[in-house]
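Colleague: Kindly return the folded structure for what I paste below:
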Amino acid sequence: MLKKGTLNNLTDFYNATGTVAPGDTVALTQDNGSFVQPFSVGLVQGAGDPQLNAGTVSAKITFAFIFP
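Modeller: As a prediction, this is how the structure comes out:
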């Protein structure tokens, strides 16, 4: 699961607010002259998914940028 912003509390992570879905557009905010958008990444298990086991996780995230 990819979330907009920096989250330090799991309770905040597992709600719908700030969740980024495939195809969503995320506007970048200006911070000290640079455009920055922090993201938080976490693992979730859907209903009916097999039980998770300890191990290594690997995932690819692709970002597409549109410049005006």
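
Colleague: contacts and neighbour counts: CA atoms only from here.
Modeller: OK.

Colleague: Secondary structure element holding residue 3?
Modeller: For residue 3, the element it lies in under DSSP states H and E is strand 2-4.

Colleague: Neighbours of residue 12, how many?
Modeller: 12 (other Cα atoms under 10 Å).

Colleague: residues of the strand holding residue 3 that come out buried?
Modeller: The neighbour-count check on strand 2-4 (16 or more other Cα atoms under 10 Å) flags 2-4 as buried.

Colleague: Going along the chain from that strand, find the next helix or strand for me.
Modeller: Next along from strand 2-4, by DSSP H and E: helix 10-13.

Colleague: I have a second one here; can you model it like the first so I can compare?
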Amino acid sequence: MLNELKSNLGNVMRAYQAEGKQIPDDLWYQGCLIFKMEEAVKEGDEEMLLFLMNELVGGDDTAFTA
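Modeller: Next up, the predicted model:
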């Protein structure tokens, strides 16, 4: 799942660059969240992973629960 998210985000960022446009800050933020999600998975930190997933989908803390 995370690899697919990274791939899709990378495609969008490359499309902005190909058009000579600046990459929006929210896309950089999403990239940071995905990176931190990978770290949470490696550390087995389910609570952090759920928090980051909620942030990625808009910050509603009821979207994903344990």
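
Colleague: where does the TM-score land?
Modeller: Aligned and superposed, the two chains score 0.24 in TM-score terms (TM-score structural alignment, normalised by the length of the second structure); 35 aligned residues with a Cα RMSD of 4.5 Å.

Colleague: The helix or strand residue 7 of the second structure falls within - contacts with which helices or strands?
Modeller: Here residue 7 of the second structure, judged by DSSP H and E, is contained in helix 2-18. Under the contact definition 3 or more Cα pairs under 8 Å, 6 or more residues apart in numbering; DSSP states H and E, helix 2-18 of the second structure sits against helix 25-43.

Colleague: the inter-axis angle of the following helix or strand past the helix it packs on versus helix 25-43?
Modeller: Later in the chain than helix 25-43 of the second structure, the nearest helix or strand by DSSP H and E is helix 46-56. Here helix 46-56 of the second structure runs at an angle of 160 degrees relative to helix 25-43 (axes from the mean of the first three to the mean of the last three Cα atoms, to 10 degrees).

Colleague: elements contacting helix 46-56 of the second structure?
Modeller: Secondary elements touching helix 46-56 of the second structure (3+ Cα pairs under 8 Å, 6+ apart): helix 25-43.

Colleague: what does the helix it packs on contact?
Modeller: 2, 5-6, 9, 13, 46, 48-49, 52-53, 55-56 (Cα atoms under 8 Å, 6 or more residues apart in numbering).
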